[in-house]
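# after the sequence you'll find the predicted model.
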Amino acid sequence: MNRGLIAVALAAVSLGTASGYGLYRVIMTQGEDTSSREAGIGAPEKKVLYWHDPMVPGPRFDKPGKSPFMDMQLVPVYADEAGAAGDDGKVGINPRVQQNLGIRTTEVARKELAPVVSAVGSIAYNERDVVLIQARSNGFVEGLHVRAPLARVHKGQALAELYVPEWIAAQEEYLAARRVGGGTGLNGLAKAARQRMRLAGMSEDQIRTVEARGNVQPHQAVTAPVDGVVTELAAREGMTVAPGMSLFRLNGTGTVWLNADLPENMSVQVRAGTAVEAQVSSMPGMVFKGKVSELLPEIDPATRTRKARIELANASGELTPGMFATVSLASAPRAAVLAVPSEAVIQTGERQVVILMQEGGTFKPVDVQAGIEANGWTEIRKGVEAGQTVVVSGQFLIDSEASLKGTATRMNAVTQATHRTYRTEGKVEDISKEEATISHAPIPALKWGEMTMEFALPAGGMPKGIAVGDKVVFEFSMPKEGVYQITTISRATASGSGGRKAAGAS
């Protein structure tokens, strides 16, 4: 291993404010330094980009001079310092290192995204296929053919045998009227008697049976009007029935409902008629297709979901109410939008960031506003433009590099301990509502010489008795970069005002 490289790394570890940062920078620049030495290229003359005050790094100046904020000279920032906190957060990485890190990029493009909404749900009976069978006259249940609920029945199948005295009287009257007419057809009296049977509650099938057999039918069968399942069974053999009493409740099974629970924020992407594909765990590999019948106008307050009612064909009866199902709903494609691969978006919780690759091989993190996601692509509503290049892989290493460079710049400008308190003395030059201008003594702990600068007033304001021109002893801290907050201040005593003393940190 190169001994010089080892020495540089050890020096960075021992002298740097963060040992990991020093070693990291040595490794990151190794490829660039080695390639320069191998090519025999000397260090080029540095180009000054701008000048700034390290203690107030935001404002930039196009020429050297004295800082308008502090009693000190402006400091130059060179072109090869790309990636410092004062250079818009850009970071430069040697191409050889980029290749070693496996950094991949792609262009921001316009795409038609059709997001697929995934949800879960359960199978239920189609409530539109419900049939209720009731008693229409007083009578008795003489026989019962279906004795348990959830039994499957077919259209025309006998469910029960009823004995209804009123029906017997109506049948006898009808048959007598036909005999009076000679049995050749329905006269006026026979028609009236037939209508009476219908009003008594007999069905057309039961009336036709009486006409065909020509005699009274004391027991009448109640048959199933549809294919389905007996979901409710109220009839019992031997019981008395009255008009309006429910005997059976049938539910057809030719179609079923799939009630899917859609997350509240995704339900807006679904409309009635949206195509659906569903799968159930008991039949792996089988896909059931249908459409959204309607979105129920209600949000579950506990789960924050909205139900989508989906109708599925069930001719073979394989889908049974209560089955658990997974659902995929494909919304209609939207107009082309700016999009990047989803893996290019860094989610920080409060921010969404992508890393842009700029001319000259530098990288810059940019805040974006992301939209819908579909097929591995994410819509970008704000922050980038078509044709720009974003980093797809390795962006976390670049983001870490930018953060390390920004941290190093701030540490050089201020100091590691920004929350320490410093004590010094000086003379009050001016007092405003929020600040006091003080000419203070040198502060060796901060490597400051004598200077005049502004300090934020204490939390309770300037104490009474201190005026412009007074000599004071005060302490201050730096709660954030570029802010100098007075914590305590008092007038200097006679013994302490004879000359300025060197101040330090407390």
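Nice, thanks for sending it over.
# CA only for contacts and neighbour counts going forward, please
Will do.
# now Gln99: which helix or strand?
Using DSSP states H and E, the element containing Gln99 is helix 95-101.
# what is the subsequent helix or strand relative to that helix?
As the chain continues past helix 95-101, the following element, by DSSP H and E, is strand 104-107.
# if you count neighbours, what's buried in the helix holding Gln99?
Neighbour-count burial for helix 95-101 flags Val97, Gln98 (criterion: 16 or more other C-alpha atoms under 10 Å).
# that one: how far from the chain's middle?
The chain centre lies 34 Å from the centre of helix 95-101; the measure is C-alpha atoms, centre = their mean, to the nearest Å.
# for that helix, packing partners?
helix 19-39 (3 or more C-alpha pairs under 8 Å, 6 or more residues apart in numbering; DSSP states H and E).
# roughly how far is the helix it packs on from the heart of the chain?
Using C-alpha atoms, centre = their mean, the offset of helix 19-39 from its chain centre is 41 Å.
# list the helices and strands the helix or strand that it is followed by packs on?
Note on helix 19-39: by DSSP H and E, the next helix or strand toward the C-terminus is strand 48-53. Contact analysis of strand 48-53 by 3+ C-alpha pairs under 8 Å, 6+ apart lists strand 56-61, strand 75-78 as its packing neighbours.
# counting by contacts, list what the next helix or strand after the last one packs against.
It refers to strand 75-78. Sequence order places strand 91-92 as the next helix or strand after strand 75-78, per DSSP H and E. Where contact means 3+ C-alpha pairs under 8 Å, 6+ apart, strand 91-92 is packed against strand 362-367, helix 395-413.
# re earlier: hey, which of the helices and strands packed on strand 48-53 is tucked in deepest?
Ranked by mean neighbour count under mean count of other C-alpha atoms under 10 Å, the helices and strands packed on strand 48-53 are led by strand 75-78, which reaches a mean of 18.
# and that strand, how far out from the chain middle?
Taking mean C-alpha positions (C-alpha atoms, centre = their mean), strand 75-78 and its chain are 43 Å apart.
# before we move on, what about stretch 116-135?
Taking mean C-alpha positions (C-alpha atoms, centre = their mean), stretch 116-135 and its chain are 30 Å apart.
# quick one: buried residues of it?
Buried residues in stretch 116-135, counting neighbours by 16+ other C-alpha under 10 Å, are found at 116-126, 129-131, 133-135.
# what do you get for stretch 172-182?
Buried, per 16+ other C-alpha under 10 Å, within stretch 172-182: Glu172, Glu173, Tyr174, Leu175, Ala177, Arg178.
# returning to that earlier point: among the helices and strands packed on strand 48-53, which is nearest Met266?
Among these, the nearest to Met266 by C-alpha to C-alpha is strand 56-61 (41.9 Å).
# please compare the first structure with the one that follows:
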Amino acid sequence: MRTKQWVVALVLVAVGVGLGWTMARRTPAPDVGATAPASSERKVLYWYDPMVPTQKFDKPGKSPFMDMELEPRYADEGGADAPGLSVSPQAIQSLGLRTATVERRSIAGHVEAVGTVQLNDREVSIVQSRSNGFVEKVYARAPGDVVAAGAPLVDLLLPEWVAAQREFLAVRALGDAALTAAARQRLTLLGMTEALIAQVEISGQPQARHTITAPGGGLIAELMVRQGMTVTPGMSLARINGLGSLWVEVAVPEAQAGALHIGQAVELRLAAFPSETFRARVISVLAETSRETRTLRVRLELPNPAQRLKAGMSVQASLRGPSQDLLVLPSEAVIRTGKRALVYVVDAPGKFRPVEVGLGREIDDLLVVLAGLEAGQQVVASAQFLIDSEASLRGLLPVPPAVPGSGARP
């Protein structure tokens, strides 16, 4: 009985093994590709040299610039073909990155400059001799003195005038009105004043001495006459500068010269009068720019009725013009490379894009934007140099500014 049981068990095992083998042959093998996810390869955009990231290559190999292998730039990494540079929130926080808004503001034309007070060269009087003669007396005058109009300067002995006066008196004694008028006219042409001629007529005696007076009040800039010297016709004896008004010459940077115009009102502050503000106007913008300081000389006219202001004083000038509607951004947001100016525009949180901008003049801590940006855009105001370094390594190129009138957009 036991032998029969073992035989039946072996037969059942054999039948099971056979059935399993038969079913395995009839069942198709599972499709590994259908059940396992397909392995995807990263797409390579181009190869590049990290030291020269802007140069692209179509295939791998040795760099022509450095002794190193070219590295691939993948499509999912960003680069020159990507719209911008992504920075994680953690990196933004660690960098202390700040942003600023590009704004359109109404800004008054305002130029600050320094200058000095000078004598007004349009109020100059030259005292000259009208005839040959000798200096008998020089009054107590010296260069730098301030004299009033009509103040005596020098006494001259003029022999030629004596002969002409004697002739006039002789003709006058004849009673011929026409000849007397002609002789009197000759005295005037010789340079005699009406007061001197009247004195000769009243006294009936020639006047050999003549006192030359200041034709107008002001500063004696030059005094070229001394007692005992001989004078000749046309010889300059003194130069007098009027003090009723003064000039102020200020140096304006050439970048701000476009805001200047003749007649522009100017406010002046002087260290000698800290609590007062003086008003002047632009009378001339000189035609030559200083090669050393790159500044333009602007001449102002300043009234000086009380003669409190002195030549040589330093002034702080504030030139104001009409308001202009300008697009501005903070100066700290701009990266200057020498050839161009860049800013990093915030396209989205953590997404930055370099943009080349055209800039105008600087007003305090703001720069006027001429091209490349629009009002309301956000730009990076700090840590932009670190972002720029990363963008350079990735070959992210800035967008050039639109040319005015071309219709192109930055």
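Cool, got the structure. Just so you know, these numbers come straight off a predicted model, no measurement behind them.
# need the TM-score between these chains.
Remark: TM-score between the superposed chains equals 0.69 [TM-score structural alignment, normalised by the length of the second structure]; 341 aligned residues with a C-alpha RMSD of 3.8 Å.
# how much space is there between Ala214 of the second structure and Leu237 of the second structure?
According to C-alpha to C-alpha, to the nearest Å, Ala214 of the second structure and Leu237 of the second structure sit 11 Å apart.
# of those two, who's got more company?
Ala214 (21 against 18; other C-alpha atoms under 10 Å).
# aligned partner of Val287 of the first structure in the second structure?
By TM-score structural alignment, Val287 of the first structure lines up with Thr277 in the second structure.
# give me the common contacts of Ala214 and Leu237 of the second structure.
Among the neighbours of Ala214 of the second structure, those also in contact with Leu237 (C-alpha atoms under 8 Å, 6 or more residues apart in numbering) are Val127.
# which members of the buried residues of stretch 116-135 of the first structure are positioned in strands?
116-125, 130-131, 133-134 (DSSP state E).
# farthest-separated two in these?
Pairwise over those, using C-alpha to C-alpha, the maximum falls at Val116 and Gln134, 46.0 Å.
# before we move on, the earlier item: nearest to Asp205 of the first structure, of the buried residues of stretch 172-182 of the first structure?
Tyr174 (15.5 Å).
# name the nearest residue to that closest one, ignoring sequence neighbours.
Ala193 (4.7 Å; C-alpha to C-alpha, 6 or more residues apart in numbering).
# what about the alignment partner in the second structure of that neighbour, helix or strand, and which?
Using TM-score structural alignment, the partner of Ala193 of the first structure in the second structure is Ala183. Ala183 of the second structure is part of helix 177-189, with elements assigned from DSSP H and E.
# quick one: the very next helix or strand once past that helix to the first structure mean distance?
Next in sequence after helix 177-189 of the second structure, counting helices and strands by DSSP H and E, comes helix 194-203. Here helix 194-203 of the second structure, set against the first structure after superposition, deviates by a mean of 3.6 Å using mean C-alpha distance after the TM-score superposition for the first structure.
# buried residues in the helix or strand just after helix 194-203 of the second structure?
Going down the chain from helix 194-203 of the second structure, the next helix or strand is strand 209-213, by DSSP H and E. Buried residues in strand 209-213 of the second structure, counted by 16+ other C-alpha under 10 Å: Arg209, His210, Ile212, Thr213.
# ok, those vs Leu219 of the second structure, which is closest?
Thr213 (13.7 Å).
# that closest one -> the first structure?
So Thr213 of the second structure corresponds to Thr223, using TM-score structural alignment.
# name the nearest residue to its match, ignoring sequence neighbours.
Ala158 (4.2 Å).
# state the distance from the alignment partner in the second structure of the one you found to Thr213 of the second structure.
If you follow Ala158 of the first structure across to the second structure using TM-score structural alignment, you land on Pro152. Separation of Pro152 of the second structure from Thr213 of the second structure (C-alpha to C-alpha) stands at 4 Å.
# secondary structure class for Asp430 of the first structure?
strand (DSSP: H, G, I helix; E, B strand; the rest coil).
# that one reaches Thr452, doesn't it?
No: counting by C-alpha atoms under 8 Å, Asp430 of the first structure stays clear of Thr452, with 10.5 Å between them.
# now Glu167 of the second structure. Nearest residue, chain neighbours left out?
Nearest to Glu167 of the second structure is Ala183, by C-alpha to C-alpha, 6+ apart, at 7.4 Å.
# and for the one you found, the neighbour number?
20.
# wait, what's in contact with it?
Glu167, Phe168, Val171.
# 10 Å - rerun?
Going by C-alpha atoms under 10 Å, 6 or more residues apart in numbering, Ala183 of the second structure touches Ala164, Gln165, Glu167, Phe168, Leu169, Ala170, Val171, Arg172, Ala177, Leu189.
# and it, how far from Gln165 of the second structure?
For Ala183 of the second structure, the distance to Gln165 of the second structure - C-alpha to C-alpha - is 9 Å.
# what residues do those two have in common as contacts?
Contacts common to Ala183 of the second structure and Gln165, judged by C-alpha under 10 Å, 6+ apart, are Val171.
# related to what we said a few turns ago, my read: the residue nearest to Thr223 of the first structure touches Phe248, true?
No: contact criterion C-alpha atoms under 10 Å: Ala158 of the first structure and Phe248 do not qualify, at 11.8 Å.
# more crowded one of these two?
Taking other C-alpha under 10 Å, Ala158 of the first structure and Phe248 do not tie; Phe248 has more neighbours (22 against 17).
# just to revisit the earlier point, and the angle from the helix holding Ala183 of the second structure to helix 194-203?
130 degrees (axes from the mean of the first three to the mean of the last three C-alpha atoms, to 10 degrees).
# what mean distance separates helix 177-189 of the second structure from the matching residues in the first structure?
When the first structure is superposed, helix 177-189 of the second structure averages 2.3 Å from its matched positions, counting by mean C-alpha distance after the TM-score superposition for the first structure.
# can you tell me how far Gly92 of the first structure is from Thr106 of the first structure?
18 Å.
# of these two, which one has the most company?
Each of Gly92 of the first structure and Thr106 has its neighbours counted (other C-alpha under 10 Å); Gly92 has more, 23 against 17.
# and the more buried one, how far from Gly361 of the first structure?
Distance from Gly92 of the first structure to Gly361 of the first structure, by C-alpha to C-alpha: 7 Å.
# now for those two: what residues contact both?
What both Gly92 of the first structure and Gly361 touch, as defined by C-alpha under 10 Å, 6+ apart, is the set Gln98.
# what about Gly312 of the second structure, neighbour count?
Neighbour tally, Gly312 of the second structure, other C-alpha under 10 Å: 12.
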